[in-house]
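**Student:** Have a look at this prediction, sequence included:
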Amino acid sequence: MGKLQDKIAIITGAASGMGKAEALKFAEEGATVVVADLNKEGAEEVVQQIEANGGKGLAIQVDVTKKSDLEEMVSKTIAEYKQIDIVINNAGIFDKYTASLDTTDEQWDLIFNINLKAIFQISNLVLPHMIERGKGNIVNIASIAGLVAQMGGAAYTASKHGVVGYTKHLAAVYSSKGVKINAIAPGTIRTPLTEEMLKTRPTNKIPLDRFGNDYEVAELAVFLASDDSQFMNGAVVPIDGGYTIV
């Protein structure tokens, strides 16, 4: 029996990177995974991989900037499985360290819509269902940029600080109704999308002197989504090799 046996989990941005690693790990731990992503073919490939390993999954094409897509994602999941136990708000985009004076209104709005507003809308869609059942688990993927600031990344840093604050609000208000809400703050994580960029990036500012791996984030997500973390609520857990302690 896996740690997430018979749980129904929605993971956004799950066609690649950390989201894909989370989807595969959750399925390995016994969850049925709704793989939600704008990239429909990528989502379907992840489900095929899950099923090839003996797991269960459902691919749904979702543009997280469209509330109608989010409503359909939630309604389809409930119609198919009658319940939602876990939501991993993983979908997000980066602004390539763009400083404030170089950030356009359009870039700011897009990053906030994907990184923060979508989490707000998804949470408001699933919370009534979870509260009615008296149980549920939401894990928001923030970033160390939600804990510290750097020279660039105005919109990204502000949006991830928003994720941290919103996570704490949700936990403060809704945990008494049976819903557990926590966040993960990854540092620099090695994924297929970042592999090329990281070839020229130094690791000397990270105490462990290496980058993280997507499967390590997935393992932390499993911990927070499982009964192993029953007394954790409103936590924002860095997984950054010690970067934020320096």
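**Tutor:** That came through fine. Numbers count the residues shown, from 1 in each chain.
**Student:** CA only for contacts and neighbour counts going forward, please
**Tutor:** Noted.
**Student:** All the helices of this protein, residue numbers only.
**Tutor:** 17-28, 40-52, 67-81, 105-112, 118-133, 154-174, 195-198, 214-225 (DSSP state H).
**Student:** longest strand anywhere in the protein?
**Tutor:** Scanning the chain for the strand with the most residues, using DSSP state E, yields strand 179-186.
**Student:** what packs against it?
**Tutor:** helix 118-133, strand 136-141, helix 154-174, helix 214-225, strand 236-239 (3 or more Cα pairs under 8 Å, 6 or more residues apart in numbering; DSSP states H and E).
**Student:** out of the helices of the chain, deepest packed?
**Tutor:** Comparing the helices of the chain by mean neighbour count (mean count of other Cα atoms under 10 Å), helix 17-28 ranks first with a mean of 25.
**Student:** contacting residues around it?
**Tutor:** For helix 17-28, the external contacting residues (Cα atoms under 8 Å, 6 or more residues apart in numbering) are 2, 4, 9, 11-14, 32-33, 35, 46, 49-50, 53, 55-57, 90-91, 191-193, 214-215, 217-219, 221-222.
**Student:** Give me the residue at the spatial middle of the protein.
**Tutor:** For the chain, the residue lying nearest the average C-alpha position, counting by Cα atoms, centre = their mean, turns out to be residue 90 (2.1 Å).
**Student:** residues contacting that residue?
**Tutor:** So residue 90 contacts 11-14, 18-19, 140-141 (Cα under 8 Å, 6+ apart).
**Student:** let's see it at 7 Å
**Tutor:** 11-13, 19, 140-141 (Cα atoms under 7 Å, 6 or more residues apart in numbering).
**Student:** Among the residues you listed, which one lies nearest to residue 86?
**Tutor:** residue 11 (8.4 Å; Cα to Cα).
**Student:** What distance do you get for the closest residue to that closest one other than its chain neighbours to residue 9?
**Tutor:** Leaving aside its sequence neighbours, residue 11 sits nearest to residue 88 (Cα to Cα, 6 or more residues apart in numbering; 4.7 Å). Separation of residue 88 from residue 9 (Cα to Cα, to the nearest Å): 7 Å.
**Student:** let's bring in a second model and compare:
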Amino acid sequence: MTTGFEGRSVIVTGAASGIGRAAALQFAEQGAKVLVADLNQDGAEETVKAIETAGGTARAVAGDLSDPQVVDEVVATTVQVFGSLDILVNNAGITDSMAALADVDDAEWERVIRINLTAPFLLTRAALPHMLEAGRGTIVFTASEAGLRGSASGTAYTASKHGVVGLVKSLAVMYRKQGIRTNAIVPAGTQTNILANSLEPEKITALVNTASGQAQADGVAGPHGPTVLRDILRTNAGRRTSAEEQAAAIVFLASSAAGKINGVILPVDDGWSAV
């Protein structure tokens, strides 16, 4: 299969670990020059080292991607070092506490929305002028089952990922005539460091039990959100996939083999979305 990544540059956010690191490695293996962006500087440098050890080309930029100055640095470094910005993978994200709306405090809401929705908005806005000037570009987001339904996570995370889905569809419509494609993968249970994506029954149970224990100590009822979600997730989540399997879907959507795929929200979930 012709990938078309030779000589192309790609930004991968959240690439210090998990799906982001796996995607960065796969892009590099297929000839792309990779800008590794992550809050975790040590992890980002480890990804760069792995790429360079395998003979690839990479550079790391560490920082909070909801900070416009960091966003500008990521884009400017990509263009200056690699000569172009061809592919953007908005993968970075954080989970929530699985809280129902009445239990979500302002700090959790603002942090989850800022990292999961505002940050990719800012980075995409900064990247678009370079893609528009070139007359081509590919953008891939990491969405979530929580962007398709209300039973996959807490209120803040669910709202943020529904926002991501809307962002993808709007971009696909607005810029298709300018040669820019935008799609998203929808991971379900994935073996990464983010609790909301691991969906391991023991972790969900631990979350509920910890919150319940604290609630009992405080003399109040148990946590509503995790209690509601626990059995749903156990029943419907399907087989946990690897970060490499999710990354392969990202790389495919960015490739020339997916040249007519635009505005697609692609579940990579062992059939969860079909339930």
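**Tutor:** That came in fine, so what should we check first? Values in this document were obtained by computation on a predicted structure and should not be read as measured data.
**Student:** Tell me how they score on TM after superposing.
**Tutor:** Once superposed, chain against chain, the TM-score is 0.94 (TM-score structural alignment, normalised by the length of structure 1); 244 aligned residues with a Cα RMSD of 1.9 Å.
**Student:** Residue 235 of structure 1 is nearest to which of the helices of structure 1?
**Tutor:** helix 154-174 (7.5 Å).
**Student:** Comparing the closest one with structure 2, how large is the average distance?
**Tutor:** Compared with structure 2 after the fit, helix 154-174 of structure 1 shows a mean deviation of 0.4 Å (mean Cα distance after the TM-score superposition for structure 1).
**Student:** so that helix versus strand 179-186, what angle?
**Tutor:** Calculated by axes from the mean of the first three to the mean of the last three Cα atoms, to 10 degrees, helix 154-174 of structure 1 forms an angle of 160 degrees with strand 179-186.
**Student:** Show me what helix 154-174 of structure 1 is packed against.
**Tutor:** Helix 154-174 of structure 1 is packed against helix 105-112, strand 179-186, with contacts defined by 3 or more Cα pairs under 7 Å, 6 or more residues apart in numbering; DSSP states H and E.
**Student:** To which residue of structure 1 is residue 268 of structure 2 aligned?
**Tutor:** Using TM-score structural alignment, the partner of residue 268 of structure 2 in structure 1 is residue 239.
**Student:** Show the contacting residues for that match.
**Tutor:** Neighbours of residue 239 of structure 1 in contact, by Cα under 7 Å, 6+ apart: 185-187.
**Student:** State the distance from the residue lying farthest from the centre of structure 1 to residue 93 of structure 1.
**Tutor:** For structure 1, the largest distance from the centre (Cα atoms, centre = their mean) belongs to residue 101, which lies 28.6 Å off. Look at residue 101 of structure 1 and residue 93 of structure 1: by Cα to Cα, they are 19 Å apart.
**Student:** just to revisit the earlier point, which residues outside the longest strand of structure 1 are in contact with it?
**Tutor:** 130-131, 135-144, 167, 170-171, 233-240.
**Student:** Please list only the buried members of those residues.
**Tutor:** By neighbour count, with 16 or more other Cα atoms under 10 Å, the contacts of strand 179-186 of structure 1 hold 130-131, 135-144, 167, 170-171, 233-240 as buried.
**Student:** one step back: okay, now the residue nearest to residue 11 of structure 1: neighbour count?
**Tutor:** Other residues near residue 88 of structure 1 come to 26 when the count uses other Cα atoms under 10 Å.
**Student:** Now do the same for residue 245 of structure 2: its match in structure 1.
**Tutor:** Using TM-score structural alignment, residue 245 of structure 2 sits opposite residue 216 in structure 1.
**Student:** Can you tell me how far the equivalent of residue 103 of structure 1 over in structure 2 is from residue 142 of structure 2?
**Tutor:** Under the alignment by TM-score structural alignment, residue 103 of structure 1 pairs with residue 104 in structure 2. For residue 104 of structure 2, the distance to residue 142 of structure 2 equals 23 Å [Cα to Cα].
**Student:** do residue 201 of structure 2 as well
**Tutor:** Following Cα to Cα, the distance that separates residue 201 of structure 2 from residue 142 of structure 2 is 23 Å.
**Student:** And for residue 209 of structure 2?
**Tutor:** Counting by Cα to Cα - residue 209 of structure 2 and residue 142 of structure 2 are separated by 29 Å.
**Student:** and if you look at residue 162 of structure 2?
**Tutor:** In terms of Cα to Cα, residue 162 of structure 2 sits 12 Å off from residue 142 of structure 2.
**Student:** what's the nearest residue to residue 2 of structure 1 if we skip its chain neighbours?
**Tutor:** residue 29 (4.1 Å).
**Student:** Identify the residue of structure 2 aligned to the one you found.
**Tutor:** Match for residue 29 of structure 1 (TM-score structural alignment): residue 30.
**Student:** quick revisit: list the contacts of the residue farthest from the centre of structure 1.
**Tutor:** Counting by Cα under 7 Å, 6+ apart, residue 101 of structure 1 makes contact with nothing.
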